[in-house]
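Chemist: got a structure for you, letters missing:
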């Protein structure tokens, strides 16, 4: 049933098809196309494009979360989408929300008309905190500082919309790129040698997904630590429980998406404990950009240059997996100075910023 909004727009709940190429998947495929358009129009890049086949597994509800999706329409034209994710971690107060509209329909009150429907879903699930992550269009104008004091985003239409509706900017992520050239590769070799000299109690290990059985438990433990050890500022982060079953289910989704993923980890030689890791991933097109996904050094193993060790080792290993990929993109919290310093030393350059916004429901 279509929900009337304003300015001729409607909100239509999206029923996900069983397959992206199913006979009834036309609306979903159009939504995927519009999603990519929105990202391109806002960021000026196509690196976040997803095929319908890759998007479908992301939007399905799963054991760890419930996902609700709507298409925003004007007449028969899809002009955006709205999403609510409800994490299932025990005691969670959080709903993760997103309103994505084509810029040509901004300023008509459509986003303001959509937001109460997202809040209703959050309340129905007993949630009192809304959180949203947004990359905004570059601007040389006034800025809004994060609550942490680290980083800022443009004081633009998007920021004003969020502030008007009770959100605060809690954290800023830096989006950085590394061009894969002979010079940056040679520099990575030098940085790797330097890191090895400071981490003689550790060895580097690599594997491709799916994770081998002898690494699954340790890797799942490190994934669970992403929710407790990574900087989160004022953003509420539910402590996640990862076991081997959850890890394997996530890897099946990545395989369905057509992702190739390398995991590079540091293993503590004396105990065999996996102590740090990073992930490099790419879609079916190996000429496209490489995404650096989760990267973490466990708190109890910090101070041995393990972040530099795994990031440089992964990059060099990746050359044999996706040799035609031209660059790597990564995201880091602006207050995460140790990881930013590693990126800067490797040659990553800042290209954009993403805000993490939070609203307390009354």
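Modeler: Received, thanks. Just so you know, these numbers come straight off a predicted model, no measurement behind them. Numbering: from 1, shown residues only.

Chemist: From here on, just use CA atoms for contacts and neighbour counts.
Modeler: Noted.

Chemist: can you map out the helices along the stretch 201-350 of the chain?
Modeler: For the stretch 201-350 of the chain, the helices identified by DSSP state H, counting those that start in this stretch occupy 213-229, 244-256, 306-318, 337-346, in order along the chain.

Chemist: Need the winner for burial among these.
Modeler: Mean neighbour count (mean count of other Cα atoms under 10 Å) peaks for helix 306-318 among those, with a mean of 24.

Chemist: tell me which strands and helices that one is in contact with?
Modeler: With contacts defined as 3 or more Cα pairs under 8 Å, 6 or more residues apart in numbering; DSSP states H and E, the packing partners of helix 306-318 are helix 182-198, strand 202-208, strand 260-268, strand 274-282, strand 290-297, helix 337-346.

Chemist: got TSV for these, with distance to residue 173 too?
Modeler: As requested, those are arranged in TSV below (distance: least, Cα to Cα, whole Å):
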stretch	distance to residue 173
helix 182-198	23
strand 202-208	27
strand 260-268	22
strand 274-282	17
strand 290-297	13
helix 337-346	10
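
Chemist: Nearest to residue 6 among these would be which one?
Modeler: Taking Cα to Cα as the measure, the helices and strands packed on helix 306-318 were each checked against residue 6, and strand 290-297 came out nearest at 37.9 Å.

Chemist: Which among the helices and strands packed on helix 306-318 is found nearest to residue 94?
Modeler: strand 290-297 (21.1 Å).

Chemist: who touches that closest one?
Modeler: Where contact means Cα atoms under 8 Å, 6 or more residues apart in numbering, the residues beyond strand 290-297 that reach it are 222, 226, 229-230, 275-282, 306-307, 325-331.

Chemist: same thing with stretch 96-112?
Modeler: Under Cα under 8 Å, 6+ apart, the answer for stretch 96-112 is 5-7, 9, 34-35, 37-38, 41-42, 72, 79-86, 114-115, 118, 130-133.

Chemist: In addition, the following structure is provided for comparison:
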């Protein structure tokens, strides 16, 4: 690849996706969607420019996100990104290098990785982490130190290993058929309610009602400390009302809808478990299950099953055109995977979580 034909063009996040200054951003979204389609063979991860724009607003006080559009001979062939958490003392950076398949094997990925490492060093970051989907393939497989799950020793794995990354965790991508039989959901929800005496559920669509802001923000903060992270480095996040409102706005400003199903400890009024279901602007596209958590002090009462089952029951009624729900779970998170399997989620793909420590 001649240097004169390769360009990593920094993307300035536009105020609107429709302005003349938004062409690079729109190209970035288009190439993103193509990359995901090539990897997975479907469009369930497709997003519109309008949906993605709020995620990259430059005034976020908690994370700085930088983007580049990759052009080869003037043609968009990929995108690069680095997310920099702004938690005090953070050493981490989250990278993405995404190229269309006909751009593979031309040295573009290596040049991109060098650029991102240089940025991370300038920003004082020494721990680089990235997530990559690994399509099913025959042959040698890699197992993370957790001992749970494997991924193929494929093109992406060889690239990451060559550049000093280690596989730390395997993520299972599962799908639930929203158009399939669902009578079992009501049974599972009823059984969970019986086991969760002393708790009740509450649901809301974003924006979060004022009465639930404090409790929901606390639970969101615990996602950074309580979810299985294997050998990855995750900064503890501090959530307050402002951060939660900004979280809500990322969805709402992009035209996305989110249903939160939460469990309340009746004796104290404390929110103690939650599940999120989200859908984009097109109600006939796939839905996504986002965060789910049960606070440590309230585990053992089947609250995970309760909020997930009740969420799916409501979701089927609200969005009957959506064909499926996609969710992501660490392979070692057997309690949550057991709930998903009982609900009817089936494995669909696997991601590798990779880490590189800079010397």
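Modeler: Structure's in. What do you need? Please read all numbers here as calculations on a predicted model, not as lab measurements.

Chemist: What does the TM-score come to for these two?
Modeler: For this chain pair, the superposition-based TM-score is 0.97 by TM-score structural alignment, normalised by the length of structure 2; 358 aligned residues with a Cα RMSD of 1.3 Å.

Chemist: Nearest to residue 140 of structure 1, out of the helices and strands packed on helix 306-318 of structure 1?
Modeler: helix 337-346 (22.7 Å).

Chemist: neighbours around residue 113 of structure 2, how many?
Modeler: Residues within reach of residue 113 of structure 2, counting by other Cα atoms under 10 Å, total 17.

Chemist: Structure 1: which residue goes with that one?
Modeler: When structure 1 is aligned by TM-score structural alignment, the residue opposite residue 113 of structure 2 is residue 115.

Chemist: I'd assumed residue 69 of structure 2 was in a helix, is it?
Modeler: No - secondary structure assignment places residue 69 of structure 2 outside any helix; it is strand (DSSP: H, G, I helix; E, B strand; the rest coil).

Chemist: And residue 216 of structure 2? What does it align with in structure 1?
Modeler: With TM-score structural alignment as the criterion, the equivalent of residue 216 of structure 2 in structure 1 is residue 219.

Chemist: Pretty sure residue 357 of structure 1 sits against residue 132.
Modeler: Yes - in this structure, residue 357 of structure 1 sits in contact with residue 132. The criterion is Cα atoms under 8 Å, and the distance is 5.2 Å.

Chemist: Compare the two (neighbour count), which wins?
Modeler: Of the pair residue 357 of structure 1 and residue 132, residue 357 is the one with more neighbours under other Cα under 10 Å, namely 23 against 19.

Chemist: hmm, back to that, nearest approach to residue 159 of structure 1 belongs to which of the helices and strands packed on helix 306-318 of structure 1?
Modeler: Between residue 159 of structure 1 and those, the shortest separation by Cα to Cα is 24.8 Å, and it involves helix 337-346.

Chemist: That closest one vs structure 2, average offset?
Modeler: Once the two structures are superposed, the average separation between helix 337-346 of structure 1 and the matching residues of structure 2 is 0.4 Å (mean Cα distance after the TM-score superposition for structure 1).

Chemist: State the number of residues packed around residue 95 of structure 2.
Modeler: Applying other Cα under 10 Å, we find 22 other residues in the vicinity of residue 95 of structure 2.

Chemist: Contact partners for residue 64 of structure 2?
Modeler: Shown here is residue 64 of structure 2, whose contacts under the criterion Cα under 8 Å, 6+ apart are 58, 83, 84, 85, 86.

Chemist: which residues touch stretch 335-344 of structure 2?
Modeler: The set of residues that contact stretch 335-344 of structure 2 without belonging to it, under Cα under 8 Å, 6+ apart, is 176, 177, 184, 185, 188, 304, 305, 309, 329, 331.

Chemist: now it: which residue numbers in structure 1?
Modeler: Taking TM-score structural alignment, stretch 335-344 of structure 2 hits residues 338-347 over in structure 1.

Chemist: which residues in the stretch 1-150 of structure 2 form helices?
Modeler: Assigned by DSSP H, counting those that start in this stretch, the helices in the stretch 1-150 of structure 2 fall at 23-40, 49-52, 108-122.

Chemist: Compare those helices and give me the one nearest residue 345 of structure 2.
Modeler: Ranking the helices of the stretch 1-150 of structure 2 by distance to residue 345 of structure 2, with Cα to Cα as the measure, places helix 23-40 first at 17.6 Å.

Chemist: and that closest one, which stretch of structure 1?
Modeler: When structure 1 is aligned by TM-score structural alignment, the counterpart of helix 23-40 of structure 2 is residues 26-43.

Chemist: Give me the contact list for the matching stretch.
Modeler: Defining contact as Cα under 8 Å, 6+ apart, one finds that stretch 26-43 of structure 1 is touched by 14, 16-17, 20, 45-46, 48-52, 55, 71, 78-81, 100-103, 135-138.

Chemist: hmm, back to that, just the buried ones from the contacts of stretch 96-112 of structure 1?
Modeler: The neighbour-count criterion (16 or more other Cα atoms under 10 Å) marks 5-6, 9, 34-35, 37-38, 42, 72, 79-86, 114, 118, 130-133 among the contacts of stretch 96-112 of structure 1 as buried.
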